[in-house]
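S.K.: here's a sequence, model it:
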Amino acid sequence: MATEGGNITLVSEFLLLGISDDDKQQQLLFILFLIMYLVTGLGNLLIILAITTDAHLHTPMYFFLANLAFVDICFTSTTIPKMLVNHVTGHKGIPYGGCLTQTFFFVWFGSIDSFLLGVMAYDRYAAICHPLHYSSFVTPLVCILLVTASWTAALGNTLTHTLSLTRLSFCTHNRVPNFFCDLSTMLKLACSDTFFNYTMVNTVGTLPVFFPFVGILVSYIRIVAAVMRIPSTKGKWKAFSTCGSHLSVVSLFYGTIIGAYFNPTSSHSAQKDTAAAVMYTVATPMLNPFIYSFRNNDMKGAFVALMRKKPAFTSCLSPS
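M.R.: Predicted coordinates:
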């Protein structure tokens, strides 16, 4: 569907082609994505409830984890429900305004996720490398400021990309080879000059990706050095076990995003971009509850307590 704008035809609706054209595969993918979305929502909601209701978990580490769980719910809710609705209704269209809105929230929540992973790395660095000064380094006020800064910086980054996207024209090409409106895909579909937009992606767009990623690398290099000095083998294993969970999420999240957004355009293909999108939009948020919580004895205890009694809600953040 298109409208005339001067001497060109402007697109008023985009078609989300999804992951597969095969009807049987679409049925299986619908069931798979529905299950993954429900598992993601339930798992992350349980994390939030457990941390909120268990006074033993009112520490900075779990405060950041609760925020990450909330953002993961929002992140997956930006893309998956629309895909599921399109499958049920048989209508693949999404209005131009709806596509821009989806792109905005997708980039925003994805950027917050990235910043929060960096913040959590700093928290682990402070706890392991400076245990005696941890309570003075990571105070409740510092925690709130770090989370607020993550949301604000991500919003600024997102507004930059979304506003620059509105200046582009979309002509005859309205078929999105993905299951959601993605920034990189939208730039490929534009029929006007995208030099400024790609410049923004490669400059401003690096802030929520490379800065937290570099911060994580530096933090973990120092953490590994500190852990190697621990004389106890049990102590080393405990420290590496905690950090290994975080690193596995970081590797999956940043690896797929860097591959999708910052690789040369010539190396991209619709199949690779879609596969990468599934990993960082669906797989990572779903795996976070398992990686961070279900291997954590404190979280297991909080889950058991949550199931056994009616929780009494208290403040989620107190000094560690």
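
S.K.: from here on, just use CA atoms for contacts and neighbour counts.
M.R.: Will do.

S.K.: so residue 118 is in which element?
M.R.: Here residue 118 sits within helix 96-129, counting by DSSP states H and E.

S.K.: what's next to whichever helix or strand comes after that helix, contact-wise?
M.R.: Next along the chain after helix 96-129, taking DSSP H and E as the criterion, comes helix 134-137. Outside helix 134-137, the residues that touch it by C-alpha atoms under 8 Å, 6 or more residues apart in numbering are 126-127, 319-320.

S.K.: just the buried ones from those residues, in PyMOL syntax?
M.R.: Restricted to buried positions by 16 or more other C-alpha atoms under 10 Å, the PyMOL selection for the contacts of helix 134-137 reads:
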select buried, resi 126+127
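
S.K.: please provide the structure for the following sequence as well, for comparison with the first:
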Amino acid sequence: MNFFNSALGKNITFVRPAYFMISGLSDIPHIKYYYIFLLFVYIASLLGNTVVMAVICLDHNLRTPKYIAVFNLAFVDLFGNSALVPKLLDIFLFNHRYIPYNDCLAFLFFCYTCLSMQALNLVALAYNRQIAIIFPLHYHVKMTHRFMLSLIASFWVFAITITLIAVGLLTRLSFCKSVVINSYFCDQGQIYWLGCNDVTPNRVIAGLSSNIILWIPLVFILASYCGIAYVLSKKSTAKERVKAFKTCTGHLSLVAIYFLPIIFVYRFGESIYPNAIINLSLNKAVLLLCVERPPSPYEKDD
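M.R.: Now for the predicted structure:
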């Protein structure tokens, strides 16, 4: 803690608020009806992800490296939704807009960790597809249970570490201006702009995180599918190309659901912010899981 607070200016009195106030959707008419719908979406996500994880655990045919990643993706989505949605419902259905300082940081940590893990998990699935299509004869040698578990574990360590750094940097800030967060949850960017002292380290880690967690995974995924498309173009028959492409549709749907809303918000977020309910809809879409359908017992995995 002393390390983070050492960057505080000498002439600034350190102020840590008892709470923050969430004000992102305070002026939206009939907002309670929207959040009733959000409650049903959350319940559907909760049940859907639970069923996916249960099916993968119970069906021995699905205990493959691919479905290790699918299981982790379902778990991350379930955990992330459970961290985000109940507090949103509490804030906007019951007008409990105040959140304690420590609770806000914990809330931010869990949400950002899960958001990061979703992007990294899509990288693992993209790599699985790439090996399965480009190196089909070596798939079971290259893509083992141990490799996939190690990859997922390393992603968890990385996501937790980078989020802890971001949250730790927030604790060095003195909040002498305001405690009002102009967002619908404890958003890192909204919080550090409230700081009275130098926020440069926070801006640097925010920019670094967005590149590492969002854009680098997206570039890797797109490059993987460029390689897959090139290999498929060399297939001898159209039937083989269609069959191989069908194995990628589930993952491509996940990539689109995750990245397109984020890109849209990054590009147009400031211009559409007054209608913040659009931001909420887009970000909620990021957190919803569109998981691949587990194959029936009559289908064979890679």
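
S.K.: where in structure 2 does the helix holding residue 118 of structure 1 align, residue-wise?
M.R.: Under TM-score structural alignment, the alignment places helix 96-129 of structure 1 onto residues 101-134 of structure 2.

S.K.: need the contact list for the aligned residue in structure 2 for residue 138 of structure 1.
M.R.: Using TM-score structural alignment, the partner of residue 138 of structure 1 in structure 2 is residue 143. Going by C-alpha under 8 Å, 6+ apart, residue 143 of structure 2 touches 65, 128, 131.

S.K.: can you check residue 128 of structure 2 too?
M.R.: Listed by C-alpha under 8 Å, 6+ apart, the contact set of residue 128 of structure 2 reads 66, 143.

S.K.: and for residue 36 of structure 1?
M.R.: Contacts for residue 36 of structure 1 (C-alpha under 8 Å, 6+ apart) come out as 282-283, 286.

S.K.: just put these in CSV and tack on neighbour count, secondary structure and distance to residue 259 of structure 1.
M.R.: Shown next, in CSV, are the contacts of residue 36 of structure 1 (neighbours: other C-alpha atoms under 10 Å; DSSP: H, G, I helix; E, B strand; the rest coil; distance: C-alpha to C-alpha, whole Å):
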residue, neighbour count, secondary structure, distance to residue 259 of structure 1
282, 21, helix, 16
283, 19, helix, 16
286, 25, helix, 20
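
S.K.: which residue ranges of structure 1 form helices?
M.R.: Here structure 1 has its helices, by DSSP state H, at 23-53, 60-89, 96-129, 134-137, 140-166, 183-189, 195-202, 210-228, 233-261, 270-278, 284-292, 297-308.

S.K.: make TSV out of the ones you listed and add distance to residue 7 of structure 1.
M.R.: TSV is the format used below for these (distance: least, C-alpha to C-alpha, whole Å):
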stretch	distance to residue 7 of structure 1
helix 23-53	38
helix 60-89	32
helix 96-129	19
helix 134-137	61
helix 140-166	19
helix 183-189	18
helix 195-202	22
helix 210-228	41
helix 233-261	32
helix 270-278	30
helix 284-292	44
helix 297-308	61
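
S.K.: to residue 4 of structure 1, which of those helices lies closest?
M.R.: helix 96-129 (14.4 Å; C-alpha to C-alpha).

S.K.: and the closest one, how far from structure 2 on average?
M.R.: Helix 96-129 of structure 1, aligned to structure 2 and superposed, deviates on average by 0.8 Å (mean C-alpha distance after the TM-score superposition for structure 1).

S.K.: and that helix with helix 210-228, angle?
M.R.: Taking axes from the mean of the first three to the mean of the last three C-alpha atoms, to 10 degrees, one finds helix 96-129 of structure 1 and helix 210-228 inclined to each other by 20 degrees.

S.K.: now the angle between helix 284-292 and helix 96-129 of structure 1, please.
M.R.: Between helix 96-129 of structure 1 and helix 284-292, the angle comes out at 20 degrees (the same axes, to 10 degrees).
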